[in-house]
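Visitor: Fold the following, please.
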Amino acid sequence: MAMTVPAALPPTLAGTGELFQLLRDGTPRTRAELAQLSSLARSTVTARVDALLASGLLAPVGEAASTGGRPPTRFALNRDNRVVLAIDLGASHASVAVTDLSGRVLDEKTVDSDIADGPERVLDRVATIGRKLLTAIERPLSDVAGVGIGVPGPVEHATGRPANPPIMPGWHDFDIPAHLGKTFVGPVLVDNDVNLMALGEYATSWQAAPHLLLVKVATGIGAGIVSDGRLMRGALGSAGDLGHVQVAGAREDVVCRCGNTGCLEAVAAGPAIAAKLRERGLDVEGSQDIVDAVVAGEIAALQAVREAGRDLGTVLATCVNLLNPSVIVIGGKLSEAGEYLLAGVREVVYQRSLPLATHDLRIVSTSAASRGGILGASAMVVDAVLAPRAVDEYVARQTAAQTA
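Guide: Next up, the predicted model:
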């Protein structure tokens, strides 16, 4: 369906948002270069560039080499035009950051926060932190282009409402966008935390590898899928629920929190590994204790983590044959166990997957680490507010305000 242009936008500027996409990458370009790339008339490009400059989305960034006469001016995305509030909620923490329009973090804060406190208390908590961060960097609420938030459970992305999240009591069908919208202007976009980790990894480290699979291994196990540079959420937003795939050969008496038996999460996530290590006499409770035991060189921990990697590799081998990713990124707290987890994954994936699917496949640890969810939340909002139609609407509002 064709997008309609806001009535307030003059016809000559109707494609301003499309032209702006050529400057999203931050590379400075002249009007002549934009005319060549867009195949538009120089006069049309000039009018649209002028509108983008007036709106604040573009800024001059110096001059190109002269070919005779006055040197032409180059323009680039003005990343300081507005800011994004990015929020990453975990089972026991909340991270809040303010970023610019390029995803650069301007300020951030992480606090202990129990997701079981319920939506209103948790969201009010992060909203308060967000306002304090904005005050600290001297940006008003009106500068917020949008809010991105990741939650540790399934989300119906179109509505921003959690859908029967197992570790989020009281959150089912809660209208997160409406609640945060009481405080912040701009769109409020919500997604599963692992999806945003995948988007954060892609946006910051892997744009040359547009087919990416991010696997989070911590208290639970989940995956985010990026295909052709876009998140794959599935029909209702539950794509990537890797933790509840049955592991071949798993004991049938191992019951998962979902009610089924033999799930990957029940045999290879943090609590499962910790339980095995307690049976072997080690005093471990959670994922951090497991990582500490691995770092300390505890043989039982090394063996258990590598075995968990093999179980994970068994499921990922099927994913590789089905999705053919160019890179698998292992994140989450247990990724801090380093090569022991990765070695188990690689051992099985390269053995069980088709040779063509693994020809150029890389299996690596996360580069974004604990910031992945924040960076992904920011990228999700930036993609929305700098999309062609959104830019057209923003330029229209700015034009109307300047002529009023």
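Visitor: switch to C-alpha atoms for all contacts and neighbour counts from now on
Guide: Fine.
Visitor: Check the burial of Gly297 by counting its neighbours.
Guide: Using other CA atoms under 10 Å, Gly297 is surrounded by 11 other residues.
Visitor: what's the answer for Asp241, then?
Guide: 16.
Visitor: roughly how far apart are the nearest residue to Tyr350 once chain neighbours are set aside and Asp292?
Guide: Distance criterion CA to CA, 6 or more residues apart in numbering; nearest residue to Tyr350, sequence neighbours excluded, is Thr358 at 6.5 Å. Look at Thr358 and Asp292: by CA to CA, to the nearest Å, they are 32 Å apart.
Visitor: same thing with Ile363?
Guide: 23 Å.
Visitor: now the other sequence, so there's something to compare against:
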Amino acid sequence: MLTHAGQSLGAPHAGGLFQLLRDGLPRTRAELVTMTGLSRPTVAQRIDQLLELGLIAPVGDAVSTGGRPSSQFAFNPTARVVVAADFGASHARAAVTDLGGTMLAAHAEPRSIADGPEAALAWLTDTALRLLDDAGHVPTDVAGIGIGVPGPVEFSTGRPINPPIMPGWDRFDIPAAIHQTFDAPVLVDNDVNIMALGERTVAWADEDDLIFIKVATGIGAGVISGGSLRRGAQGAAGDIGHIALARASDVPCPCGNRGCIEAIASGKAVAHSLTRDGIAAETPSDVIALVKSGNVTAVQAVRQAGRDLGEVLTACVSLMNPAVIVIGGTMAQAAEHLVAGVREVVYARSIPLSTEHLTIAPSRAASDAAILGAAQLAIDAALSPERIAAALGLGVAVLSA
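Guide: This is a model prediction of the structure:
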């Protein structure tokens, strides 16, 4: 899980104490007193508050050193659920998970993001209600909703900002639309950001500095630095697809410029390149099929795309000094060749100090990265110290409202 900015172990409410228990490890009152420096009566009071909310539950007694065994308490991930959604250019997926991120029910289907926000969000609310019923829950059990969309997002408001492939979505108030059905916090973010969050949650929980690269129809990056997602001033951080590359200087890009990495190394660009060479390929999936069939020209094209991407990532390594670079998206299905090309350039051209312990690997969460990241976005908001403090001050219903 991502760390909470400003969080301290001595937070003046049970929400701060709860963050220590989110790792799921059982702890006694005495252990929590030692960890927080709070008094025993204060810790006992906060445990009682968290028990009332259902966020923790008693577990087996600790080993006794004589006398009465000490009771242990641990995070109860079944206390509430969250709804997660991942919208792509041509697909949509929704899921219900518990507060630990375990998927309880999910559904995916082809959908065009160009159909507009009203149709997409109506689909989401209808699907979420059905999935909640399938999982044995009701709308009031929902503690948060996380949504990923394929475009820049003003995170503070949940509104897409000038998204190039999302006609009709510009500045659309997504949270307000969802609140017509669900009375829960709604968090909206760029799809690559939530993929980075999902990947870290699933596979790299101990790494605080990670760059997730999505290579599909386009190219984008999600950046985690110091344990937190970095969105930038206008939510455009990670838009590496439009960094200029000398080798592509004469190649036009849909953004209006020439020479963008996306214009020569995205799945769509590789497909067009193969078509020009007389090998039929219209989509990134076609490229993957050719690679898997052993087509040498397709393999060489994907390897070159990796090298080109490596040129850009060499600068990212120098700037961010990540511990891990993860390659995901449709083209990661050809990871053996794509990642090899990236490694070839990054390891050769970065300074040794930056690459000594650098891991460059294909996504482990794969197609689940986005939906799990959307769930984690909602979970982190629902279980924040501030949210729990509000629940304690205004009643249990606030946690799911």
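Visitor: Can you calculate the TM-score here?
Guide: The TM-score (TM-score structural alignment, normalised by the length of structure 2) is 0.95; 390 aligned residues with a CA RMSD of 1.5 Å.
Visitor: sorry, back to before: counterpart of the residue nearest to Tyr350 of structure 1 over in structure 2?
Guide: Superposed on structure 2 with TM-score structural alignment, Thr358 of structure 1 falls opposite Thr355.
Visitor: what sits against the residue nearest to Tyr350 of structure 1?
Guide: Thr358 of structure 1 makes contact with 320, 324, 350, according to CA atoms under 8 Å, 6 or more residues apart in numbering.
Visitor: what's the answer for Thr16 of structure 1, then?
Guide: 48-49, 51-52, 388, 391-392.
Visitor: ditto for Arg161 of structure 1
Guide: Residues near Arg161 of structure 1 by CA under 8 Å, 6+ apart: 155, 172-176, 190.
Visitor: How about the counterpart of it in structure 2: what's its closest non-neighbour residue?
Guide: In structure 2, the residue matched to Arg161 of structure 1 (TM-score structural alignment) is Arg159. Closest residue to Arg159 of structure 2 apart from its sequence neighbours, by CA to CA, 6+ apart: Arg171 at 4.8 Å.
Visitor: What distance do you get for Leu132 of structure 2 to Pro139 of structure 2?
Guide: 7 Å.
Visitor: now Ala30 of structure 2
Guide: Relative to Pro139 of structure 2, and taking CA to CA, Ala30 of structure 2 is found at 37 Å.
Visitor: Mind checking which of the two has more residues around it?
Guide: Taking neighbours as other CA under 10 Å, Ala30 of structure 2 and Pro139 compare with Pro139 leading, 19 against 15.
Visitor: OK, contacts around the alignment partner in structure 1 of the more buried one?
Guide: In structure 1, Pro139 of structure 2 lines up with Leu141, judged by TM-score structural alignment. Each residue near Leu141 of structure 1 by CA under 8 Å, 6+ apart is listed here: 131, 134, 184-185.
Visitor: Let me know the closest of those to Val284 of structure 1.
Guide: Nearest to Val284 of structure 1 among those is Arg131, at 38.1 Å by CA to CA.
Visitor: so which strand or helix has the closest one?
Guide: helix 119-136 (DSSP states H and E).
Visitor: What residues of that helix count as buried?
Guide: Within helix 119-136 of structure 1, the residues scored as buried using 16 or more other CA atoms under 10 Å are 119, 122-123, 126-127, 129-131, 133-134.
Visitor: For it, name the packing helices and strands.
Guide: strand 93-99, strand 105-112, helix 176-181 (3 or more CA pairs under 8 Å, 6 or more residues apart in numbering; DSSP states H and E).
Visitor: Pull the number of nearby residues for the aligned residue in structure 1 for Leu338 of structure 2.
Guide: Using TM-score structural alignment, the equivalent of Leu338 of structure 2 in structure 1 is Leu341. Around Leu341 of structure 1 there are 26 other residues, counting by other CA under 10 Å.
Visitor: what sits against Leu341 of structure 1?
Guide: 305-309, 334-335.
Visitor: Repeat the analysis, applying 7 Å as the threshold.
Guide: Contacts of Leu341 of structure 1 were listed using CA atoms under 7 Å, 6 or more residues apart in numbering, and they are 305-306, 308-309, 335.
Visitor: Buried residues in the helix or strand harbouring it, which are they?
Guide: Using DSSP H and E, Leu341 of structure 1 falls within helix 339-352. For helix 339-352 of structure 1, the neighbour count (16+ other CA under 10 Å) marks 339-346, 348-350, 352 as buried.
Visitor: Okay, the residue nearest to Ile363 of structure 1 when sequence neighbours are not counted and Thr366 of structure 1: tell me how far apart.
Guide: Distance criterion CA to CA, 6+ apart; nearest residue to Ile363 of structure 1, sequence neighbours excluded, is Ile328 at 4.7 Å. Distance of Ile328 of structure 1 to Thr366 of structure 1, given as CA to CA: 9 Å.
Visitor: just Leu323 of structure 1 next, same as before
Guide: 20 Å.
Visitor: Looking at these two, which is more packed in?
Guide: Neighbours per residue, other CA under 10 Å: of Leu323 of structure 1 and Thr366, the larger number sits with Thr366, 22 against 17.
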